[in-house]
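Give me coordinates for this.
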Amino acid sequence: MKVLVAPLDWGLGHATRCAPVVREFLEKGCDVELAVTRGNAAILREMFPDVRQRLAPSYNIVYPKHGYNMAFWLLKNSAHLRAVMRAEHHYAEEMVERHGYDILVSDNRFAFRSRKAKNVYMTHQCRIAFPKMFRMFEAFGAAWHASVMSRFDEVWVPDIPEFPGYAGSLSHVERCPRPLKFVGPLSRFAMLPLTQSTEKDLNIVAVVSGVEPARSRFASRLSSVLPQIPGKHVVILGKPASSLKTWTAGNVTFYNHLPTQEFADVISRAGWVISRGGYSTVMDMAVLGAKCIFVPTPGQYEQVVLAADLSAAGFAVSIEEGSLSVDSLSKALQRADVVELPRQSKNTLLSDAVTQILRRT
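Now for the predicted structure:
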């Protein structure tokens, strides 16, 4: 059986959460290939050096500086998004025709499907949340996303079936054009030999992720705040295409990038992890048993909802980017009521989903 897996290129989270999916198909004897962009090719090559990569169309997303501009940004760029969707659909059809793929797995690539293959669409945002000022448009967003999902054979949700799971109301919805198949939390760290360090010799480990310009803005804010917080800190800049460069400035050590095992080892030594609140990061931190401070990316309201829900449950602290300061971070570090994200036992949901689709193909 030949499988092509295509993660969306809006940040690296979509690529990393595809790792268990790729691994599961490989373990079941499938011939797996990856549809990549220049933005996520390096990290996928690091995880799967022997898996063939094929260059796919890129969405080339650059988020607006201010979150409240997101609705206008979407309207302004709607023609570009439709053009990419047409290109990726044509690309998927061509790939199936030329290389004979039996199954296409699209992680949030809205039109990555073919009439001549089984098509899986993977998303945790069955409900696309809108900010309060644009809540009136949420129904339109839901209808549009439902039309996207209806064109696929299966919809896989990286969460657990029991509400609230990790994504709450984003993944657990009353209506969907396809029966939802929950495949459990997906993280590239799930198969590692993880050891929880008893010595928390790092006060804060900051993980920078996402797309520009928000990614660089977050890194800049961290670089100015962390040196003023007592203790040893680490900043992982999330640049897998760069060389493994390391440098230290005062009490902060910077890494351009860390390979998967080294990343997990550093997280295990951290008293706290500060990062964006993307869903892939939430799943990663749950597997690694981290105590988290989330700073949602302005314009990505999904992250605001996730951070708020996890904060209310006592599994994280949420700080708005504009409020991230020495004072707000110092107060967060004193929160004794926050505990590590809950870990899940062995996940068999993904294995079951892969087995079932292979039987039907």
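
Every contact and neighbour count from this point should use C-alpha atoms.
Noted.

all helices of the stretch 1-150 of the chain, in order?
Secondary structure of the stretch 1-150 of the chain by DSSP state H, counting those that start in this stretch: the helices cover 13-17, 19-27, 41-47, 70-76, 78-99, 138-150.

Make a markdown table out of the ones you listed and add distance to residue 213 and mean neighbour count.
Compiled in a markdown table, the helices of the stretch 1-150 of the chain are given as follows (distance: least, CA to CA, whole Å; neighbours: other CA atoms under 10 Å):
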| stretch | distance to residue 213 | mean neighbour count |
| --- | --- | --- |
| helix 13-17 | 17 | 23 |
| helix 19-27 | 26 | 18 |
| helix 41-47 | 20 | 17 |
| helix 70-76 | 14 | 14 |
| helix 78-99 | 19 | 16 |
| helix 138-150 | 25 | 16 |
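
With distance to residue 301 as added columns, please give those helices in a markdown table.
Below are the helices of the stretch 1-150 of the chain laid out as a markdown table (distance: least, CA to CA, whole Å):
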| stretch | distance to residue 301 |
| --- | --- |
| helix 13-17 | 16 |
| helix 19-27 | 25 |
| helix 41-47 | 26 |
| helix 70-76 | 9 |
| helix 78-99 | 18 |
| helix 138-150 | 12 |
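
Quick one, which of those gets closest to residue 275.
Of all these, it is helix 13-17 that lies closest to residue 275, at 12.3 Å by CA to CA.

now for that closest one, which elements pack on it?
helix 41-47, helix 279-288 (3 or more CA pairs under 8 Å, 6 or more residues apart in numbering; DSSP states H and E).

what's it in contact with?
Residues outside helix 13-17 that contact it (CA atoms under 8 Å, 6 or more residues apart in numbering): 7-9, 40, 43-44, 107-108, 186-188, 278-281.

Apply 7 Å and report the result again.
Applying CA atoms under 7 Å, 6 or more residues apart in numbering, the contact partners of helix 13-17 are 7, 8, 40, 44, 107, 186, 187, 188, 280, 281.

Following up with a second sequence; could you model it the same way so I can compare the two?
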Amino acid sequence: MNTTQKKIIISPLNWGLGHATRCVPLINELLKNNFIPIIASDGIALSFLKKEFSALESLELPSYHISYGKNLKVKLLFQIPRVLKAIKKEHKIISDFVLKNKEIVGVISDNRFGVRSNLVHSVYVTHQINVLSGGTTFLTSYFHQKIIKKFDECWVPDNENSEFSGKLSSTKKKINLKYIGVLSRFKKEELTKNIDILVIISGPESNRTFLENKLISEFKNDKRKIIFVLGKVELEQREWTSENITFYNYLLSHQLQNFINSSEMIICRSGYSSIMDLAVLGKKVFLIPTENQPEQEYLSKYLEEKKIAPSSDIKNFTKENLCKLKDYKGLYSVETDLKSDLKSELISFLHGKRKL
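As a prediction, this is how the structure comes out:
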């Protein structure tokens, strides 16, 4: 590997796999432009990207260990000291790493607050300029926007009219925002639809396991061809069949792309990265938001009101709900051409010099 090549740290938050998966097209674009990405994260986000890009250097960061229950605001309040400690620690790790490695010219952080450096241009990636939290939305949004302002730029993975993120990314505040279009690791292909229902399960525990058990019970003895992708990034990839359902603990990007393109309908969380992926692939999807996660609850209602995708909370979901799909137009977006739409953004700072 050419040691004279410039390096970029790219660092997704470890909360499910969504932040990590939407970093895949960014990493690929960096590689195409002869930069060397350095992956920095923790947990399953780090494990996933190391499997996708096994030849790349990686850096393990401290975990935020965020969990949530029925009262999200109270739960998060008690976790603030631990999260702030992790943010401070990751900021020191990144700062020291950039200081020691002179070939690093930029940092791209996907929702990791401490991953930035005063020595190089630092970019923050988020679709949540506004952080929904009920009656305290104004406060959580204010603090998030203060964090965003610590970075040189903020990239929003959506169109300028906030087509898919709605009020999450709409703001009149003076923040250095750049809407970079829909980000997806997938390519649309016209394949034979030989999978009736593809269930993609994701998110933090214990919500992930609860959704898995609920949907297994719901589709037990169903005669259709059903595949479950469990979102469990383990040491070895596994496939097994139980009664009428085929299970995979996880799939790499090219495998999941093939399965989605081959499916008649999808069931998944209303996570933003999943929505972008399925929009690029033009799919019919039934959304089940993670309970007590306001962002996903908002997105599912937003898309349902626009007659794009039906949704249900997990407790009220039955397989008969899938009949609603015929009354919704489905997700669709023209794929962002990173070569034209994002290349100028990458080149504008990644070909620059270190600040000091």
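
Kindly provide the TM-score of these chains.
Once superposed, the chains reach a TM-score of 0.92 (TM-score structural alignment, normalised by the length of structure 2), with 345 aligned residues with a CA RMSD of 1.6 Å.

Between the helices of the stretch 1-150 of structure 1, which one is closest to residue 173 of structure 1.
Per CA to CA, nearest to residue 173 of structure 1 of the helices of the stretch 1-150 of structure 1: helix 138-150, 10.6 Å.

Among the helices of the stretch 1-150 of structure 1, which comes closest to residue 313 of structure 1?
helix 13-17 (23.1 Å).

how about the contacts of helix 13-17 of structure 1, which pair is most distant?
Greatest spacing in the contacts of helix 13-17 of structure 1, by CA to CA: 40 and 186 (17.2 Å).

What does residue 128 of structure 1 correspond to in structure 2?
Under the alignment by TM-score structural alignment, residue 128 of structure 1 pairs with residue 131 in structure 2.

Tell me which residues touch that match, please.
Applying CA under 7 Å, 6+ apart, the residues near residue 131 of structure 2 are 137, 140, 141, 168.

May I see these arranged in CSV, with distance to residue 121 of structure 2 as well?
Conversion of the contacts of residue 131 of structure 2 to CSV gives the following (distance: CA to CA, whole Å):
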residue, distance to residue 121 of structure 2
137, 29
140, 26
141, 24
168, 25
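
ok, which stretches of the stretch 101-250 of structure 1 are strands?
Here the stretch 101-250 of structure 1 has its strands, by DSSP state E, counting those that start in this stretch, at 103-107, 118-122, 154-157, 180-182, 202-207, 233-236, 246-249.

The second one: average distance to aligned residues in structure 2?
Meaning strand 118-122 of structure 1. Overlaying structure 2 shows strand 118-122 of structure 1 at a mean distance of 0.7 Å from the equivalent residues (mean CA distance after the TM-score superposition for structure 1).

what's next to that strand, contact-wise?
For strand 118-122 of structure 1, contacts defined as CA under 7 Å, 6+ apart pick out 102-108, 113, 149, 152-157, 361.

Quick one, which of those are buried?
102-108, 113, 149, 152, 154-157 (16 or more other CA atoms under 10 Å).

which one of those residues sits closest to residue 317 of structure 1?
Nearest to residue 317 of structure 1 among these, with distances taken as CA to CA, is residue 157, at 25.1 Å.

What is the aligned counterpart of that closest one in structure 2?
Aligned by TM-score structural alignment, residue 157 of structure 1 pairs with residue 156 of structure 2.

Same check on residue 217 of structure 1?
Aligned by TM-score structural alignment, residue 217 of structure 1 pairs with residue 210 of structure 2.

wait, what's in contact with that match?
Listed by CA under 7 Å, 6+ apart, residue 210 of structure 2 has no contact partners.

before we move on, back to that, nearest residue to the match of residue 157 of structure 1 in space, please, no chain neighbours.
Excluding its sequence neighbours, the residue lying closest to residue 156 of structure 2 (CA to CA, 6 or more residues apart in numbering) is residue 179, at 4.7 Å.

Can you give me the neighbour number for whichever residue in structure 1 pairs up with the one you found?
Residue 179 of structure 2 maps onto residue 182 in structure 1 when the alignment is built from TM-score structural alignment. For residue 182 of structure 1, the neighbour count with other CA atoms under 10 Å is 22.

next one: stretch 292-312 of structure 1 to chain centre, how far?
Relative to its chain's centre, stretch 292-312 of structure 1 lies at 13 Å (CA atoms, centre = their mean, to the nearest Å).
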